[in-house]
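Novice: after the sequence you'll find the predicted model.
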Amino acid sequence: MNKALEKIKCGTNEIISLEELEKKLASGKKLRIKLGIDPTAADLHLGHTVIINKLKTFQDLGHQVVFLIGDFTARIGDPSGRSEMRPIITDEQIKTNAQTYAGQVFKILSRDKTEVAYNSKWLSELGVKGLLNLAAKSTVAQMLVRDDFKKRYKEDNPLSIVEFLYPLLQAYDSVALNADVELGGSDQKFNLLLGREIQRDYGIKDTQIVITMPLLEGTDGVKKMSKSYKNCIALNDLPENMFGKIMSISDELMYKYYELLTHADLNIIKNMHPKEAKSALAREIVGRYHGKKEALKAEEEFDEMLCRS
């Protein structure tokens, strides 16, 4: 168990609580591990893989991983860490994106060992009565404890009622899936903890463990990776584009990419010339998602482009 626990702890921000996780692992039970992602963009990106890789860790340890596609909650969009409302996307866009996510996640997870779920299955059946019952389990004051909501409220930026509902709907997903563990980015801590409370309210005594992972900054080195910030490296990017984007990041950010996306020894990496280290990083990541041959070809094209410029 100690080795399993160390693998799970590696690279995490927080585990709430570690003692509860140790007990669940010691029970020998096959745990249900939940990771939900809303299909609000066309492709998964490297920022998503930080958490998906942790899901893979649980899968390799023999637990049941659930990749939840938030095709219902995508209509709202996760407000975590945002200073403004998300643009509304169409049902057709959500459906197309969901199909893409369901395929791309298997670049990391084992297809035959992964449960793929869609939260429209239960949230669309919740109805007005069910939604009111769920909404009654939280307060506006509780929601305004969140820094992002509090900031928008104080600055008189639009904050919709449906955005208040989002954390509750995400929490209800944990009830529907009977999750033992939920993974998420550090900006989702409020939502994940609310999942514990809502599970308890719906009669689940052994509530989910919350594990948060660091956020990966996008190519700008400032904001978290996101298509809406135009700073993402998508898993479906062409090999040469993926290689070029990685080569464009700052040296400082490169070390964080090594830390969050690879198992490389940072002490060795920091003794390398930055360009050599960055090229090695780009080769590894492009090779992981497109194959070694395409990675080497992308590197050759990048070097040729540098020589011409």
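Specialist: It's in.
Novice: every contact and neighbour count from this point should use C-alpha atoms.
Specialist: Noted.
Novice: which non-adjacent residue is nearest Ile246?
Specialist: Leaving aside its chain neighbours, Ile246 sits nearest to Ala282 (5.7 Å; criterion: Cα to Cα, 6 or more residues apart in numbering).
Novice: what helix or strand does that neighbour sit in?
Specialist: Per DSSP states H and E, Ala282 falls inside helix 274-290.
Novice: mind listing what's buried in that helix?
Specialist: 274, 277-279, 281-287, 289-290 (16 or more other Cα atoms under 10 Å).
Novice: can you give me the buried ones in stretch 170-177?
Specialist: 170-175, 177.
Novice: below is an additional structure, to be compared with the one above:
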Amino acid sequence: MNEVEKQLRVIRRGVIEIIPEDELVKKIERSLTEKRPLRIKYGIDPTAPELHLGHSVPIRKMRDFQNLGHHIIFLVGNFTALIGDPTGRIETRPLLSPEEIKQNLQTYQEQAGKLLDLKKTEFVLNSTWLAKMNFGEVIKLASSFTVAQMLEREDFSQRYRKGNDISLQEFIYPLMQGYDSVVLKSDVEIGATEQKFNLLAGRTVQGAFGMEKQVVITMPILEGTDGVRKMSKSFGNYIPITA
């Protein structure tokens, strides 16, 4: 078994999908040839002060990449949290204030350190670049997607069919997440299966900006403590990583 096969064996463990796997193989081969670690991105919005066991699933996969010698980027979406991820929502999220977001993210790095080697982890806030975008840049970003493409996602199409509101800011959310991948030059992005549309949006936006597209890795979702819905900060049905 060569080094590429060894890495793939570790990376495949516990994942739902690798999209597309042949591109990941090429990225690993080039990484080994050029002795350049892959840039692995995982993002989370600080909508609550605690990371939970549901987050531990993709974070542990990040640790796998870290152990393989790749560069880990833990993105805290303090700007995207102002909008709120519409994934799986049947209605628009209540907006968080900047003060609530700032308070929530204070201990994220410390909590992530329970699973990651912090000395080898790059922590970033997406307000660093998103807050500085001008309207012309936003228009360029918006041109990478169509309304028809947005309505392909199940939660949006369901709300549209039922006559429930979909705000423009919710359409912008996956574009912002995709633009994070442009700025960070991510080779791979990891997320839960429900995040598949947002993760693939990163590929679309990177392509629109003339970049090589990231590989998407989806991970299983943990059931919440209520036994009904996914484990979520928003639903309050979670077990903290620090418990």
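Specialist: Arrived safely, thanks for sending. All values derive from a computational prediction rather than experimental measurement.
Novice: now what about the TM-score between them?
Specialist: With the length set by TM-score structural alignment, normalised by the length of the second structure, the two chains reach a TM-score of 0.95; 236 aligned residues with a Cα RMSD of 1.0 Å.
Novice: thinking again about what came up before, how much space between the residue nearest to Ile246 of the first structure and Lys292 of the first structure?
Specialist: 11 Å (Cα to Cα, to the nearest Å).
Novice: equivalent analysis for Gly81 of the first structure, please.
Specialist: Distance from Gly81 of the first structure to Lys292 of the first structure, by Cα to Cα: 36 Å.
Novice: which stretch of the second structure lines up against stretch 181-194 of the first structure?
Specialist: Mapping stretch 181-194 of the first structure onto the second structure (TM-score structural alignment) gives residues 188-201.
Novice: can you tell me the closest non-neighbouring residue to the spatially most central residue of the second structure?
Specialist: Centrality entry for the second structure: nearest residue to the mean C-alpha point is Gly43, 4.0 Å, by Cα atoms, centre = their mean. With Cα to Cα, 6+ apart as the criterion, Gly43 of the second structure has its nearest non-adjacent residue at 4.4 Å, and that residue is Leu75.
Novice: all strands for the stretch 51-200 of the first structure, in order.
Specialist: Using DSSP state E, counting those that start in this stretch, the strands of the stretch 51-200 of the first structure run over 64-69, 114-118, 181-185.
Novice: JSON lines please, covering the ones you listed and showing mean neighbour count and distance to Ile233 of the first structure.
Specialist: Putting the strands of the stretch 51-200 of the first structure into JSON lines (neighbours: other Cα atoms under 10 Å; distance: least, Cα to Cα, whole Å) gives the following:
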{"stretch": "strand 64-69", "mean neighbour count": "22", "distance to Ile233 of the first structure": "20"}
{"stretch": "strand 114-118", "mean neighbour count": "17", "distance to Ile233 of the first structure": "24"}
{"stretch": "strand 181-185", "mean neighbour count": "23", "distance to Ile233 of the first structure": "17"}
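Novice: just so I know, which of those lies nearest Glu299 of the first structure?
Specialist: Proximity to Glu299 of the first structure, assessed across the strands of the stretch 51-200 of the first structure by Cα to Cα, is greatest for strand 181-185 (31.1 Å).
Novice: identify the residues contacting that closest one?
Specialist: 31-36, 51, 55, 174, 192, 208-215 (Cα atoms under 8 Å, 6 or more residues apart in numbering).
Novice: again, only using 6 Å
Specialist: 33-35, 208-213, 215 (Cα atoms under 6 Å, 6 or more residues apart in numbering).
Novice: repeat for stretch 175-183 of the second structure
Specialist: By Cα under 6 Å, 6+ apart, stretch 175-183 of the second structure touches 201-202, 205-206.
Novice: stretch 95-104 of the second structure maps to which residues in the first structure?
Specialist: The aligned range for stretch 95-104 of the second structure is 88-97, by TM-score structural alignment.
Novice: the matching stretch: which residues count as buried?
Specialist: 94, 97.
Novice: next one: stretch 70-90 of the second structure
Specialist: 70-87, 90.
Novice: may I have the distance across it, first residue to last?
Specialist: Stretch 70-90 of the second structure: ends 37 Å apart by Cα to Cα.
Novice: distance from stretch 80-94 of the second structure to the middle of the chain?
Specialist: 14 Å (Cα atoms, centre = their mean, to the nearest Å).
Novice: start and end of that stretch, how far apart?
Specialist: Span of stretch 80-94 of the second structure from end to end, Cα to Cα: 13 Å.
Novice: mean per-residue distance, the biggest helix by length in the second structure versus the first structure.
Specialist: Determined from DSSP state H, the single longest helix within the second structure is helix 168-184. Aligned to the first structure and superposed, helix 168-184 of the second structure gives a mean residue distance of 0.2 Å (mean Cα distance after the TM-score superposition for the first structure).
Novice: now do the helices in the second structure.
Specialist: Under DSSP H, the second structure gives helices at 3-12, 21-34, 53-67, 98-104, 108-112, 127-130, 135-142, 147-150, 154-162, 168-184, 196-208.
Novice: and Met231 of the second structure, which of the ones you listed is closest to it?
Specialist: Nearest to Met231 of the second structure, of those and by Cα to Cα, is helix 53-67 at 6.0 Å.
Novice: could you give the angle of the closest one to strand 71-76?
Specialist: Put simply, helix 53-67 of the second structure runs at 150 degrees to strand 71-76, going by axes from the mean of the first three to the mean of the last three Cα atoms, to 10 degrees.
Novice: what residues sit buried inside helix 53-67 of the second structure?
Specialist: 53-59, 61-66.
Novice: with respect to Gln195 of the second structure, which of those residues is nearest?
Specialist: Nearest member of the buried residues of helix 53-67 of the second structure to Gln195 of the second structure, counting by Cα to Cα, is Pro58, at 11.6 Å.
Novice: and the buried residues of stretch 170-177 of the first structure as JSON lines, adding distance to Asp147 of the first structure?
Specialist: Formatted as JSON lines, those follow (distance: Cα to Cα, whole Å):
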{"residue": "Gln170", "distance to Asp147 of the first structure": "18"}
{"residue": "Ala171", "distance to Asp147 of the first structure": "19"}
{"residue": "Tyr172", "distance to Asp147 of the first structure": "22"}
{"residue": "Asp173", "distance to Asp147 of the first structure": "23"}
{"residue": "Ser174", "distance to Asp147 of the first structure": "23"}
{"residue": "Val175", "distance to Asp147 of the first structure": "26"}
{"residue": "Leu177", "distance to Asp147 of the first structure": "28"}
